[in-house]
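K.L.:
Quick one, what's the 3D model for this:
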Amino acid sequence: LSSHLQHHFSLSSVYSHYFPDTGIPEVTTCHSRSAITVDYIFYSAEKEDVAEKPGAEVALVGGLKLLARLSLLTEQDLWTVNGLPNENNSSDHLPLLAKFRLEL
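P.N.:
Next up, the predicted model:
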């Protein structure tokens, strides 16, 4: 059995997974065992409309258009507030939020 999962859907992540200015990874969870991205919002996009470089902004032409997203934080940002959960975030995962427009 292969440990590789494949599909033919053209999906893009709402998040770039790296901060464009620094290349530092965004994280969605940060606790005693790890600080990594394990949560995603995927949406349909044409391959030629998706930014190829990590950290680059995603801009689509036609179809489902990403208008905005809630920013994520770095591991260092989260450790300054003692990781997750903390007094401001009751979950051990950061919330994800995206706003789209469907252009027909």
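
K.L.:
C-alpha from now on. contacts and neighbour counts both.
P.N.:
Will do.

K.L.:
Quick check: the gap between Ile41 and Trp79.
P.N.:
Distance, Ile41 to Trp79, by CA to CA, to the nearest Å: 24 Å.

K.L.:
mind listing what Leu73 touches?
P.N.:
Glu26, Val27, Thr28 (CA atoms under 8 Å, 6 or more residues apart in numbering).

K.L.:
Following up with a second sequence; could you model it the same way so I can compare the two?
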Amino acid sequence: RWGTREADASGGAWGEPAFTSCTEVFASTLDYIWYGGGRAAAAGPYTDMGGGREEGQGSNGLVLTGLLELPGLSHATQDRGLPSESYPSDHLTLLARFRLNNAP
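P.N.:
This next block holds a predicted model:
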């Protein structure tokens, strides 16, 4: 499901996530998806971006159309950090959806 909501103080869809890996004593951002497009708001469980230059279109014609929303730290640490039953890796999954914009 790709939804829409405003970005929050933790960085939202743009900027560095609060964390991508955590244990009982450690939480940090170790994983990234690099993209040089425009900016847009966060959403959940996926971020839905528009299609214009101000809404996620890079100069290469690649348009960011969505991002997987990451869980909050309190949710990810319910079972004393990662990995857990809900998150089977010690790193969270990062997922982005793009489309090619062939317009000149």
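
K.L.:
Give the next helix or strand downstream of the host helix or strand of Val63 of the second structure.
P.N.:
According to DSSP states H and E, Val63 of the second structure maps onto strand 62-68. Helices and strands here follow DSSP H and E; after strand 62-68 of the second structure, the next one along the chain is helix 73-76.

K.L.:
how big is the offset of whichever helix or strand comes after that following helix relative to the first structure?
P.N.:
Along the chain past helix 73-76 of the second structure, the next helix or strand (assigned with DSSP H and E) turns out to be strand 96-100. Overlaying the first structure shows strand 96-100 of the second structure at a mean distance of 0.6 Å from the equivalent residues (mean CA distance after the TM-score superposition for the first structure).

K.L.:
quick one: strand 96-100 of the second structure aligns where in the first structure?
P.N.:
Aligned by TM-score structural alignment, strand 96-100 of the second structure corresponds to residues 98-102 of the first structure.

K.L.:
which residues are contacting the matching stretch?
P.N.:
Val14, Ile41, Gly62, Gly63, Leu64, Lys65, Leu66, Leu67, Ala68, Arg69, Leu70.
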